[in-house]
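J.: next comes the sequence, and after it the predicted model I'd like to discuss.
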Amino acid sequence: MAMEFLKRVQLDEPEVDKRLNSISQNLIQENRSKIISIIKTIIFCGTTGCPLRGKTEEKGIFFKLIHFRIDTGDEILRKHIVSGNKNGKYLSPTIQNELINECGQVIAKGIVSEINSSVGFTVLADETADINGHEQLSVAVRFISESEARSCIREEFLGFSDLHADLTAESISKSILNFLQYLGINMELLVGQGYDGCSTMAGKVNGVKSIILKRYTSAIFVHCASHCLNLAINDLSRLPTIRNTVDMIKSTIKYFQYSVIRSGVLKLKSLCETRWTEKYKSVSHFYNNFIDIVKTLEDFTCIHPALLNSSFIINLIVISKYSAVIEPIAQMFQAPRIDLSEVWKHIELLILNLKQHKENSESEFSIIWHEGLEIAAKFNLELSFPRIVNRQLYRSNISDPNIDNAEDYYRTSVFMPYLDDLITSLEDRFSGHNKVVLKLATIHPMYFKELTKQDFLQKLSNIVEHYSTQFHTRSLLDEGSIWFDIWKARDPKTYHITFMELLSESSDFFPTITICIKIFLRLPVTTSSVKRSFLLYVG
């Protein structure tokens, strides 16, 4: 024994327990190599939106990718599949689901870590029904990521929460808070809420936003800007002539789409009420193809005469003209990195543009009228206006004795009311956004032109009242005083910068001002991030 011990010492051979441990480590590394190939395959399916399983396991994309990896030289995976234990191949649907859940937890853990290390976050939520009819709540967050080379706004989807058919405000708010707490998010960092404007979510007394605001007083509610814009457009249906035109557009589109033969002749885009930008694209597409639509429908007596009605032609041109103006704004609102100041800036410009069109109604409508004349000429029509009587019940009541031609009639009965209603609806629907912007956005130097230093410090005091847990009053007022003086001394031309650019100006010497800017940037703009999750969810 002594000689054997001496021999091992001289040859520097490892002890038995170390040799066993080395074998165990090698086995662990080998098993990890096997499972890594399987996990990478699952991740590939997830990131490309491919279903793992088909009608049978063998016909699914997952198994085909596994065999593809083997064919391309993955020897470790080949040995595992060929010679591994049948009950330990980690390829069953149960294991696939477990690995998917683990991947989700790893992703969520990374997002939660970034949220908890930031100044604050906003919760975004919306509900939908899955394929089984069960109500699911989609939850996302908006925050500023500090992990990259420069700060950037991020909106991240966190997951779905089953509402169990209980759609009361109390149940939904509880589901949101429990879901966020389950993930490990620090709820004291909650600075905003973003939902649609239904009474359950946005009710002032017992809505979800009010219930959460009672617990977390910094969580300002902001109505989804995309919903607001959509509602402003829907408000135009109060005008009977506009409502009838939209209904006729829908009927015509359905007539083509519900027949394979007719849809083969002419393809029209659906006028979708839920996909915000598709509505405007559909109207523009209908107008651009109007001549072909009418020619195709010449033998269809129910729709064809209605499309060649003078009122329909003028209404269609008006709706199409302003759909083209609103579409890029609706598209812009869906960008994750847009902030509330940009939203209000675009809405202000849109309202200003509409008011200018209203002031110059004769010249603006003249363009529309000549477009209508060109369309009418192609069908040998003359644009006319209906008989005017003292008491109108089913159309615009225009009793002005000075109106004696069709152009003035449609300008007065269609164009002007359309602009009036659109301007009023936009101002009304976005009034809440304006209040939020004015509360926090006064930190931006573009608002300094109309403010004295005393007014500015008073507005900072109002901010402190709402976000007292985020910073000290004295720090904000002291920094604000210097901040105001520095920007007042600069050329006003330098004021025209975004809030993200302003963040780089403040980050080095104004930590409390920086917190205010970050809180503003974190406030929700739209719920587009949660809406996108519905497109991939089946249930």
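T.: Structure's in. What do you need? Here the structure is a predicted model, which means the values were calculated and not measured. Residues are numbered from 1 along each chain as shown.
J.: please make it C-alpha for all contacts and neighbour counts, starting now.
T.: OK.
J.: check contacts around I153.
T.: By CA atoms under 8 Å, 6 or more residues apart in numbering, I153 lies in contact with R142, F143, I144, S145, P336, R337, L521, R522.
J.: oh sorry, the question was meant for K345
T.: So K345 contacts nothing (CA under 8 Å, 6+ apart).
J.: swap in W487?
T.: So W487 contacts P445 (CA under 8 Å, 6+ apart).
J.: check which helix or strand covers it.
T.: Per DSSP states H and E, W487 falls inside helix 473-488.
J.: and the helix or strand just after that helix, what's buried?
T.: Sequence order places helix 499-506 as the next helix or strand after helix 473-488, per DSSP H and E. Neighbour-count burial for helix 499-506, with 16 or more other CA atoms under 10 Å as criterion, is recorded at F499, M500, L502, L503, S506.
J.: so the first one touches L521, yeah?
T.: I take that to be F499. Yes. Using CA atoms under 8 Å, F499 is in contact with L521, at 7.4 Å.
J.: residues contacting stretch 421-441, please?
T.: So stretch 421-441 is contacted by 222-223, 225, 228-229, 231-233, 235-236, 340-341, 344, 347, 351, 354-355, 447, 459, 462-463, 516-517, 520 (CA under 8 Å, 6+ apart).
J.: tell me the angle of the helix holding W487 relative to helix 499-506?
T.: On the basis of axes from the mean of the first three to the mean of the last three CA atoms, to 10 degrees, helix 473-488 is oriented at 100 degrees to helix 499-506.
J.: measure how far the helix of greatest length in the chain is from the centre of its chain, please.
T.: Identified as the longest helix of the chain according to DSSP state H is helix 16-48. Taking CA atoms, centre = their mean, to the nearest Å, one finds helix 16-48 lying 39 Å from the centre of the chain it belongs to.
J.: so what secondary structure elements neighbour it?
T.: helix 61-71, helix 75-83, helix 93-116 (3 or more CA pairs under 8 Å, 6 or more residues apart in numbering; DSSP states H and E).
J.: okay, one more to line up with it:
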Amino acid sequence: MQARLKHGTLRDTAFVTRPCIDYKKFMEKAVAYRDTNYHRESNIAAKKFVKSMETGQNVRANMEAQYSTQTKENRRLMTSIVETVMFCASGNIPLRGHSGDSGSFVNLLLFRIDAGDEDLKRHFARMAGNAKYTSPMIQNEILKVASNMIVHDIVMEANKSFVSVIADESCDISGKEQLSIVLRWSEKYKSIRIFKCNFKRVLEALDSLARDANSETRAKAFSLKSALEKSSVIYAVCLIGRYSALMEPLARALQAVGVSVPSVKNLTSSLQSVIAEERNDSEIALNIYKEACEIAGLKELTIPRVVEVQVYRDNVCADSASQYFKRSVYLPYVDGLSCSIRERFIDNPSFFSLLSILPPNKPVHVDEVERLYLLDNLQNEVRLWRTSLSSDVNDECLEGLLLSARDYPSVYTAIQIVMTLPATTVEAERSFSCMERVKTWLRSSMTSNRLSDLCVLHCHREMVTEEKINRVVSSIVSGKRRMDF
């Protein structure tokens, strides 16, 4: 009781440490005192003490049992609070409202009370506002402990093997520069294909708007419909839609988590071969032209007139409309696409140079790999290592190649780099998308530490398990607290 008086949880000390001398309101105050929690608890404690003395029970044992019961109740209470904080963080639910006693966090706690959480209900009823363990400071502490545990578990898992690190920077909504560190152990093409498949419906919708909408919308719809109905636009939609669908597997692989360099090499090589075959196949260009004619509702697409002075465009020599679009649109697009893939992936020495040391590839970039990655005596080790391998070994089983290179340290390191080298920075970009979801205009005053903790919990929400929550609770209650845990 003295401890509660010290902390200020009792507003009126009448009937406790001093007599009640307000005789005018004596009955009113006596009834109010009778209904207080601390009076009921003290009454129960006194009855237990009298009973223990009468029955000869050990007072110390009773006190220890009562202390154990109280600590278990307090721990269940803290578990409820930690679970609510981590639920909000992992689901990207804002914890705070406009005031300290509002927001999703407090509302969820009240919902738990309504659902039957008696420990939380008693805690909120008897504790002062500064001792409820729901303040922003406690929230930040829980978030920090939880995010540190997740980062620690990731690092411990990564330390069992070899890793590569991706680091990238981006500004948050308030203009602050944020660094994303990824340990490695927006599907544009699909949208174009879907647009091409629904191109006729788009034209029909624009035609309806151009006839039935208000004047401003009619003008915009008519202008857009007129632009889309041009033969060059329809042919371009069919052409880009075809090759966008062809590139979907590569785009999906590059956006996957943990994509490896060898798999990207195989996909790009296959894609390059298919594009080269289709370029030399005259039927492909003709089929694209026929599809464009069907969409346009014409037997032949219209071609631009021949100009005398070639300033803005060249005059393409063609005997027919199909030949014109093949020479002016199809071949330049396919050649440009093929060159872009080759420059980005196949002819990129820093990207694929390491793969040249792996069988069955021909080791043509060994000296460049040795210089780029500071691998001593790599060229000689590669010759000896490849001689010791069987003839049917390929670069698909990197784990087997790694085991076979244990006696060749530079080759062993090179294979480790191949296994961990990221093909893209999509993991870092994905973390920036997470940051944009967490820190919005409505939460722009969030500090960097809180943002970092929330992003870790949101990105790795699959790691927020019951075992993790228990570890967080144990860490929180291990410090010096007002309540006993």
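T.: Good, I have the coordinates. Computed from a predicted structure; not experimentally measured.
J.: care to give me the TM-score?
T.: The TM-score (TM-score structural alignment, normalised by the length of structure 2) is 0.65; 367 aligned residues with a CA RMSD of 3.6 Å.
J.: which of the contacts of stretch 421-441 of structure 1 fall within strands?
T.: V222, H223 (DSSP state E).
J.: just the buried subset of the contacts of stretch 421-441 of structure 1, please.
T.: Counted by 16+ other CA under 10 Å, those give 222-223, 225, 228-229, 232-233, 235-236, 340-341, 344, 347, 351, 354-355, 459, 463, 516-517, 520 as buried.
J.: in a markdown table: the helices and strands packed on helix 16-48 of structure 1, plus distance to S138 of structure 1 and mean neighbour count.
T.: Compiled in a markdown table, those are given as follows (distance: least, CA to CA, whole Å; neighbours: other CA atoms under 10 Å):
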| stretch | distance to S138 of structure 1 | mean neighbour count |
| --- | --- | --- |
| helix 61-71 | 27 | 17 |
| helix 75-83 | 37 | 15 |
| helix 93-116 | 14 | 15 |
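J.: with distance to A376 of structure 1 added, can I get the ones you listed in JSON lines?
T.: Below are the helices and strands packed on helix 16-48 of structure 1 laid out as JSON lines (distance: least, CA to CA, whole Å):
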{"stretch": "helix 61-71", "distance to A376 of structure 1": "55"}
{"stretch": "helix 75-83", "distance to A376 of structure 1": "70"}
{"stretch": "helix 93-116", "distance to A376 of structure 1": "58"}
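J.: looking at those helices, which is closest to Y409 of structure 1?
T.: helix 93-116 (58.0 Å; CA to CA).
J.: quick check: angle from whichever helix or strand comes after the closest one to helix 93-116?
T.: Counting by DSSP H and E, the element after helix 93-116 of structure 1 in chain order, helix or strand, is strand 121-129. In terms of direction (the same axes, to 10 degrees), strand 121-129 of structure 1 departs from helix 93-116 by 150 degrees.
J.: now check structure 1 for the residue matching E343 of structure 2.
T.: Under the alignment (TM-score structural alignment), E343 of structure 2 maps onto D428 of structure 1.
J.: quick check: next helix or strand after the host helix or strand of that match?
T.: According to DSSP H and E, D428 of structure 1 maps onto helix 416-429. Going down the chain from helix 416-429 of structure 1, the next helix or strand is helix 431-440, by DSSP H and E.
J.: and that next one with helix 416-429, angle?
T.: Using the same axes, to 10 degrees: helix 431-440 of structure 1 against helix 416-429 is 40 degrees.
J.: show me what counts as buried in helix 431-440 of structure 1.
T.: H433, N434, V436, V437, L440.
J.: quick check: the gap between the match of E343 of structure 2 and Y90 of structure 1.
T.: Applying CA to CA, to the nearest Å, the value for D428 of structure 1 to Y90 of structure 1 is 58 Å.
J.: neighbour count: the two, which is higher?
T.: Y90 (18 against 12; other CA atoms under 10 Å).
J.: doesn't I326 make contact with S284 of structure 1?
T.: No. The criterion here is CA under 8 Å, and S284 of structure 1 misses it with I326 at 11.3 Å.
J.: between these two, which one's more packed in?
T.: Per other CA under 10 Å, whichever of S284 of structure 1 and I326 has more neighbours is S284, with 22 against 18.
J.: the more buried one matches what in structure 2?
T.: Taking TM-score structural alignment, the alignment pairs S284 of structure 1 with R193 from structure 2.
J.: which residues touch the residue lying closest to V222 of structure 1 once chain neighbours are set aside?
T.: When the adjacent residues along the chain are set aside, V222 of structure 1 lies closest to G194, with 5.3 Å between them (CA to CA, 6 or more residues apart in numbering). Counting by CA under 8 Å, 6+ apart, G194 of structure 1 makes contact with T122, V123, L124, A125, F221, V222, H223, C224, P524, V525, T526, T527.
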